[in-house]
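1. missing the sequence, but the structure's below:
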């Protein structure tokens, strides 16, 4: 969600953007799992997500859908602009819960859902849910982590709110900001779901910077 205007209580904002500390209260979106389960390790010729964080502009990072190729260079199936972190002073601190971008490392993809319903205060629509990750300080766990966009559960856009940021409507580059999750614009997450359905759903997310 964008952070130009605060239109909801803090708990609602945390639920919308992800990246909570494990000690924080579980938001509404944690009440139900995403429907498409993904288990096990990636096959040698399977697919995975690769997120390359942009040190100069975290909101202009890149997310790739990759195909593993045994004994050869992996193939890029799709490439998207993506963001992670709130863009503020702690936006590149992976241990800053609800502010910083995702920690580097490999994450298991837990599930995906084309019509996720996190409730009125949660993440909705197309989501890919990844496992929690302990950051570099060894103490802080980043939790409730998703690849998502801004939309209603059925995929539609909310009505505009003049002078306000609407967390269920994509309004521009500020919407690449998050509290930890990876965010894509709606057209790109639609394309990612189409490509993953065609080439196979990724089992892992690899995050680098």
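-> Happy to help now that I have it. The shown structure was predicted, so the numbers you read here are calculated from the model rather than taken from an experiment.

2. When you work out contacts or count neighbours from here on, use the C-alpha atoms and nothing else.
-> OK.

3. Just give the nearest non-adjacent residue to residue 154, would you?
-> Nearest non-adjacent residue to residue 154, counting by CA to CA, 6 or more residues apart in numbering: residue 115, 5.4 Å away.

4. what about the helices in this structure?
-> Listed in chain order, the helices of the chain (DSSP state H) span residues 10-17, 186-199.

5. right, so of those, which gets closest to residue 106?
-> helix 186-199 (18.6 Å; CA to CA).

6. quick one: buried residues of that closest one?
-> For helix 186-199, burial by neighbour count (16 or more other CA atoms under 10 Å) applies to 186, 188, 189, 192, 193, 196.

7. gap between residue 199 and residue 75?
-> From residue 199 across to residue 75, the span is 12 Å (CA to CA, to the nearest Å).

8. scratch that, residue 177 is what I was asking about
-> Residue 177 is 28 Å from residue 75, by CA to CA.

9. Now do the contacts for the closest residue to residue 176 other than its chain neighbours.
-> Leaving aside its sequence neighbours, residue 176 sits nearest to residue 83 (CA to CA, 6+ apart; 4.7 Å). By CA atoms under 8 Å, 6 or more residues apart in numbering, the residues touching residue 83 are 53, 58, 59, 60, 61, 62, 176, 177, 178, 182, 183, 184.

10. can you redo the residues you listed as CSV with neighbour count and distance to residue 10?
-> Formatted as CSV, these follow (neighbours: other CA atoms under 10 Å; distance: CA to CA, whole Å):
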residue, neighbour count, distance to residue 10
53, 24, 26
58, 23, 22
59, 27, 22
60, 19, 25
61, 21, 26
62, 18, 28
176, 29, 19
177, 29, 16
178, 29, 13
182, 28, 19
183, 28, 19
184, 26, 22
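
11. which helices and strands does the longest strand that the chain contains pack with?
-> Secondary structure of the chain per DSSP state E: the longest strand is strand 105-117. Contacts defined by 3 or more CA pairs under 8 Å, 6 or more residues apart in numbering; DSSP states H and E place strand 105-117 against strand 36-37, strand 124-130, strand 204-208.

12. dropping in the other structure now:
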């Protein structure tokens, strides 16, 4: 568990309240005292609608972050995932880069692996994504730590679904027993190219854990934050 105060990791609800725009659904309501502690705003009692959070208009968003997938067209399985965290001291202050770290990643498979409009084969379409992070996903094919991205339509309108940043590991983020063939719950590079993915973004278990630790310094699992607070950006 991060040593940072919980309030500091719940800045997700701050950005849109002052404009009057509706906030995206989140997993939990944030106590007004937590918001005030994170921002220095005067604590008030906002009206809370189920599934959303309203915060004081005086709140100032002081941190934002992005997980960037930077495509490598010549070597798709040597693309990069980049964590960027920025801070500012006040509403009119400029954003400044606080941390940037990158890791190897891959996406796509087969001869059409670099076409973002090909379902279950091409890598992710360009653009910004909201997401929900999970620490112990129990799925049919993808388990353990994941960042589950929103659906996205590519340039020709094809809807891409079931988009994740993930690895090959067990529900508890371990490695299953070695066995003949390519195991979906065991990272086997270089014997097998486990950076290959049917449309998702793949990282090694250790690199995915490092990314997740940085995310959890400020943000919680199970919450869909506004893209203005933290997002995945696919570019290249």
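-> All right, it came through fine. These figures come from a predicted structure and were not determined experimentally.

13. Let me see the TM-score of these two.
-> The TM-score (TM-score structural alignment, normalised by the length of the first structure) is 0.73; 166 aligned residues with a CA RMSD of 2.2 Å.

14. circling back to that earlier point, for residue 11 of the first structure, find the nearest of the helices and strands packed on strand 105-117 of the first structure.
-> Taking those one by one with CA to CA, strand 124-130 is closest: 15.7 Å.

15. which stretches of the second structure form strands?
-> 63-70, 79-87, 96-107, 127-129, 131-137, 144-149, 152-153, 159-160, 163-166, 201-202, 230-235.

16. Of the ones you listed, flag the one that's most buried.
-> strand 201-202 (a mean of 26; mean count of other CA atoms under 10 Å).

17. What residues in the first structure pair up with stretch 68-79 of the second structure?
-> Using TM-score structural alignment, stretch 68-79 of the second structure lines up with residues 50-61 of the first structure.

18. Contacts for that stretch, please.
-> Residues from elsewhere that reach stretch 50-61 of the first structure, judged by CA under 8 Å, 6+ apart: 62-66, 81-85, 87, 91-92, 101, 173-174, 176-177, 205-209.

19. Stretch 140-150 of the first structure now?
-> 1, 18-22, 30, 95, 97, 102, 123-135, 157, 167-170, 180-186, 189.

20. mind redoing it with 6 Å?
-> 18-22, 127-130, 132-134, 168-170, 181-186 (CA atoms under 6 Å, 6 or more residues apart in numbering).

21. distance of the aligned partner of the residue nearest to residue 154 of the first structure in the second structure from residue 144 of the second structure?
-> Matched by TM-score structural alignment, residue 115 of the first structure corresponds to residue 136 in the second structure. With distances taken as CA to CA, residue 136 of the second structure is found 4 Å from residue 144 of the second structure.

22. what do these two both touch?
-> 171, 172.

23. Tabulate the helices and strands packed on strand 105-117 of the first structure in JSON lines, adding columns for distance to residue 107 of the first structure.
-> Conversion of these to JSON lines gives the following (distance: least, CA to CA, whole Å):
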{"stretch": "strand 36-37", "distance to residue 107 of the first structure": "15"}
{"stretch": "strand 124-130", "distance to residue 107 of the first structure": "6"}
{"stretch": "strand 204-208", "distance to residue 107 of the first structure": "5"}
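
24. now the counterpart of residue 136 of the first structure in the second structure: how far from residue 38 of the second structure?
-> Here residue 136 of the first structure is matched to residue 155 in the second structure, going by TM-score structural alignment. Residue 155 of the second structure sits 39 Å away from residue 38 of the second structure, going by CA to CA.

25. Who has more neighbours out of those two?
-> Higher neighbour count among residue 155 of the second structure and residue 38: residue 38, with 21 against 11, using other CA atoms under 10 Å.

26. how near is that one to residue 61 of the second structure?
-> Plainly put, residue 38 of the second structure is 9 Å away from residue 61 of the second structure if you go by CA to CA.

27. same thing with residue 36 of the second structure?
-> Distance of residue 36 of the second structure to residue 61 of the second structure, given as CA to CA: 11 Å.

28. same deal with residue 180 of the second structure?
-> 51 Å.

29. Comparing the two, which residue is more hemmed in?
-> residue 61 (21 against 5).

30. Contacts only, for residue 125 of the second structure.
-> Residue 125 of the second structure neighbours (CA under 6 Å, 6+ apart): 116, 154.

31. Can you find the partner of it in the first structure?
-> Using TM-score structural alignment, the partner of residue 125 of the second structure in the first structure is residue 103.

32. how much space between its match and residue 201 of the first structure?
-> 22 Å.

33. Could you do residue 118 of the first structure as well?
-> Distance, residue 118 of the first structure to residue 201 of the first structure, by CA to CA: 22 Å.

34. related to what we said a few turns ago, now the angle from the longest strand of the first structure to strand 47-52?
-> Here strand 105-117 of the first structure runs at an angle of 110 degrees relative to strand 47-52 (axes from the mean of the first three to the mean of the last three CA atoms, to 10 degrees).

35. Ok, which of the strands of the second structure comes nearest residue 52 of the second structure?
-> Short answer: strand 131-137, nearest of those by CA to CA, at 15.3 Å.

36. How far away from the center of its chain is the closest one?
-> Offset of strand 131-137 of the second structure from its chain centre (CA atoms, centre = their mean, to the nearest Å): 9 Å.

37. As JSON lines, the helices of the first structure with distance to residue 111 of the first structure would be great.
-> Formatted as JSON lines, the helices of the first structure follow (distance: least, CA to CA, whole Å):
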{"stretch": "helix 10-17", "distance to residue 111 of the first structure": "17"}
{"stretch": "helix 186-199", "distance to residue 111 of the first structure": "12"}
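
38. can you tell me which residues contact the residue of the second structure most remote from its centre?
-> Residue distances from the centre of the second structure (CA atoms, centre = their mean) peak at residue 180, which lies 32.8 Å from the mean C-alpha position. Residues near residue 180 of the second structure by CA under 6 Å, 6+ apart: none.
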